[in-house]
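J.: sequence? don't have it. structure:
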């Protein structure tokens, strides 16, 4: 017996993430176009799949196409198909994605990359449910729900004439926002453990967990690449841990794999934080030198940790300290 399709696994417990899931679940029941907006790597495709599998079209196909991966001619052919002889190289009939998605859902990723010509044809098929293959004369009827995704504000594109305003109106029956990972703090360690555990299993190892230092580095990172970047970092950490000795907790996370070869991005070397200038005591006044030096020490350690994503080993090297000295200072100044 063939297994019934089901919504994809979506992991998270943060408020922003649960709100996005709830929104996607509610719009699934309404058979209208939907826009899923969000940064790269934030899970737009997973939300689109959830909408499909929770809709009345769940038994139909879910067909995906990345509009940014093809030029205008190829994208038009992929979406609407072509007849044999329609253009040079078209030796046989090609069924487009709309035909393959019949009765189901078509997911158009990176919709902002589609040319105005393709956008015009998309508007027609969404508005009237009609299209023709390239080189064909027969008008075909499409029973397809369109879900489009973009990582840029399409309102600005439309205002600048780079995106058809009428197509945007049709697509935006509702807009589901995929939250960036920086707004999902409660999900970072949950996702990191999930990805790390999966790759550890591939390596025939048991995932031991992340140390407090590694967890701090993960939590403090801004994750411009979102969940995709976190997945790479977590899997990379397990690989390096296994390569080293595979014992104890995973205590090092390489957030930038290019840093070892080229140094920190945007800088030739990691600058050591400068100590704040010492203010001379007022003549005749008492001066608490010990308290001042203690504050200077705390400031230097805090800035070094921040500059290296919470990695105590790298921060120690930046301050010419041993790892044990750095750990002692972190405990002393309660910087955990």
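T.: Nice, I can see it. As the structure is a computational prediction, the values presented were derived from the model and not from experiment. Numbers count the residues shown, from 1 in each chain.
J.: From here on, just use CA atoms for contacts and neighbour counts.
T.: Noted.
J.: Let's check: the centremost residue of the protein is which one?
T.: residue 41 (1.8 Å; CA atoms, centre = their mean).
J.: mind checking the SS state of it?
T.: Following DSSP: H, G, I helix; E, B strand; the rest coil, we place residue 41 in the coil state.
J.: Which residue ranges of the stretch 201-336 of the chain form helices?
T.: Counting by DSSP state H, counting those that start in this stretch, the stretch 201-336 of the chain has helices at residues 212-220, 226-244, 259-262, 289-307, 312-318, 323-332.
J.: How about the stretch 1-150 of the chain?
T.: 15-28, 44-53, 72-80, 97-100, 116-128.
J.: Nearest to residue 219, out of those?
T.: Nearest to residue 219 among these is helix 15-28 (16.5 Å), distances taken as CA to CA.
J.: sorry, back to before: let me have the helices of the stretch 201-336 of the chain in TSV, extended by mean neighbour count and distance to residue 154.
T.: Formatted as TSV, the helices of the stretch 201-336 of the chain follow (neighbours: other CA atoms under 10 Å; distance: least, CA to CA, whole Å):
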stretch	mean neighbour count	distance to residue 154
helix 212-220	20	31
helix 226-244	19	21
helix 259-262	10	35
helix 289-307	16	35
helix 312-318	21	41
helix 323-332	14	46
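J.: thinking again about what came up before, mind giving me a markdown table with the helices of the stretch 1-150 of the chain and columns for mean neighbour count and distance to residue 109?
T.: What follows is these, written out as a markdown table (neighbours: other CA under 10 Å; distance: least, CA to CA, whole Å):
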| stretch | mean neighbour count | distance to residue 109 |
| --- | --- | --- |
| helix 15-28 | 18 | 16 |
| helix 44-53 | 24 | 8 |
| helix 72-80 | 19 | 12 |
| helix 97-100 | 22 | 13 |
| helix 116-128 | 17 | 13 |
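J.: Just put these in CSV and tack on distance to residue 167.
T.: Shown next, in CSV, are the helices of the stretch 1-150 of the chain (distance: least, CA to CA, whole Å):
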stretch, distance to residue 167
helix 15-28, 19
helix 44-53, 19
helix 72-80, 16
helix 97-100, 17
helix 116-128, 5
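J.: give me every residue that touches residue 72.
T.: 114-115, 118 (CA atoms under 8 Å, 6 or more residues apart in numbering).
J.: and here's the other structure:
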């Protein structure tokens, strides 16, 4: 989901377990209050579907729902995607382009993988949330917006904030309500319900009038599997079983499509041969300080490139103060071949 704008509600989430129903009740309650919401959950639990349901249960249901997967873009592009840019704002910018905040005006902006947003852009989001206005990249005129932000992640945002990789002020503003999606392994009975739903849908796609049934052993497999990929993994497993079944009852599920008696053996790296004493003496290991210096230079170079050589932005990307960055640049500056 790199980006999307929805105009109609998506398919309903399915479940009848106590944990799932409690989450849906909390989501419905939060939808009515027009404040930021964070949705936390493992991969494959349906965070995008939960965000869409929250939007369509809110007073903004008739306005745009605009989504951006923050992990699908290079850090240097996220600011332009969110806030747009003026014509010629940077090399290759082209004509004026509206960002996601503007296209979500009066609606909801869903930021998936929000923990991947660079610190410099986090600061601009914070100002936008506080003042309901921003400036496009390369612009100077304030643009006013009315947007509700819904963020989603499987990362530990408080831990990122403590490590200096997520702004605590922004976390405080976005966490008016935090909703945690239960993983499928903690939704007793829901795996079988979802499996029947996916099986029927796959059967219809195959042109069949009915879905194949599940044997008792297959149903037991559904309940016992830990489902590390959650609903997304369940969907793949069930659909694969249906299409392979030939309309016959499904007696077992194949959880690993890569398993095969004909698969090549795993590649094992051969152990390193001991180095001759003479070679070891001629080629000593790289000194520790030299290796650390090379690593620091790579980090500095990458941060400067991502920040378009804006040193204050580069410092924020690295979690350093501006003066700390300046000290490192003096240490590894042009004379040191940074």
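T.: Perfect, I can see it now. Keep in mind that what you see is a predicted model, and the values were worked out from it rather than measured.
J.: TM between them?
T.: The TM-score (TM-score structural alignment, normalised by the length of the first structure) is 0.74; 260 aligned residues with a CA RMSD of 1.9 Å.
J.: and the residue nearest to the centre of the first structure, what pairs with it in the second structure?
T.: Under the alignment by TM-score structural alignment, residue 41 of the first structure pairs with residue 44 in the second structure.
J.: Please look at its match and residue 231 and confirm they touch.
T.: Yes: in terms of CA atoms under 8 Å, residue 44 of the second structure counts as a neighbour of residue 231; the distance is 5.5 Å.
J.: List the residues that contact whatever residue of the first structure lines up with residue 187 of the second structure.
T.: In the first structure, residue 187 of the second structure lines up with residue 184, judged by TM-score structural alignment. Counting by CA under 8 Å, 6+ apart, residue 184 of the first structure touches 14-17.
J.: hang on, the earlier thing: for the helices of the stretch 201-336 of the first structure, could you give me CSV that also reports distance to residue 9 of the first structure?
T.: What follows is the helices of the stretch 201-336 of the first structure, written out as CSV (distance: least, CA to CA, whole Å):
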stretch, distance to residue 9 of the first structure
helix 212-220, 22
helix 226-244, 14
helix 259-262, 33
helix 289-307, 33
helix 312-318, 34
helix 323-332, 38
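J.: Which among those is found nearest to residue 85 of the first structure?
T.: If you check each of those against residue 85 of the first structure by CA to CA, helix 226-244 wins as the nearest, at 41.2 Å.
J.: how much does the closest one deviate in direction from helix 212-220?
T.: On the basis of axes from the mean of the first three to the mean of the last three CA atoms, to 10 degrees, helix 226-244 of the first structure is oriented at 160 degrees to helix 212-220.
J.: circling back: of the helices of the stretch 201-336 of the first structure, which is nearest residue 127 of the first structure?
T.: That would be helix 226-244 among those, by CA to CA, at 34.1 Å.
J.: what's the distance between the closest one and the middle of its chain?
T.: Mean C-alpha position of helix 226-244 of the first structure versus that of the full chain (CA atoms, centre = their mean, to the nearest Å) differs by 15 Å.
J.: Same question for stretch 11-19 of the second structure.
T.: 22 Å.
J.: Also stretch 213-225 of the first structure?
T.: 14 Å.
J.: Can you check which part of the second structure it sits on?
T.: By TM-score structural alignment, stretch 213-225 of the first structure lines up with residues 217-229 in the second structure.
J.: wait, residue 157 of the first structure sits on residue 167?
T.: No: taking CA under 8 Å as the definition, residue 157 of the first structure is not a contact partner of residue 167, at 11.7 Å.
J.: more crowded one of these two?
T.: residue 167 (18 against 15; other CA atoms under 10 Å).
J.: Show me what the more buried one aligns to in the second structure.
T.: Aligned counterpart of residue 167 of the first structure in the second structure: residue 170 (TM-score structural alignment).
J.: now do residue 240 of the first structure
T.: Per TM-score structural alignment, residue 240 of the first structure is aligned with residue 244.
J.: From residue 169 of the second structure, how far off is its match?
T.: 52 Å (CA to CA, to the nearest Å).
J.: how close does residue 235 of the second structure get to residue 149 of the second structure?
T.: 29 Å.
J.: Please apply the same query to residue 317 of the second structure.
T.: 23 Å.
J.: in the first structure, what residues pair with the lengthiest helix in the second structure?
T.: Longest helix of the second structure, by residue count under DSSP state H: helix 288-306. Under TM-score structural alignment, helix 288-306 of the second structure corresponds to no residues of the first structure.
J.: Quick check: what element follows that helix along the chain?
T.: helix 311-318 (DSSP states H and E).
J.: mapping the contacts of residue 72 of the first structure onto the second structure, which are still in contact?
T.: When you map the contacts of residue 72 of the first structure onto the second structure and apply both residues aligned by TM-score structural alignment, their matches' CA atoms under 8 Å, the shared contacts are 114-115.
J.: ok, so of the contacts of residue 72 of the first structure, who is nearest residue 317 of the first structure?
T.: For these, the nearest to residue 317 of the first structure is residue 114 (48.5 Å; CA to CA).
J.: quick revisit: you'd agree the match of residue 167 of the first structure is up against residue 127?
T.: No: if you go by CA under 8 Å, residue 170 of the second structure and residue 127 don't touch, sitting 9.0 Å apart.
J.: in stretch 255-271 of the second structure, what's buried?
T.: Within stretch 255-271 of the second structure, the residues scored as buried using 16 or more other CA atoms under 10 Å are residue 255.
J.: same question, stretch 135-144 of the first structure
T.: Under the neighbour-count criterion of 16+ other CA under 10 Å, stretch 135-144 of the first structure has 135-136, 140, 142-144 buried.
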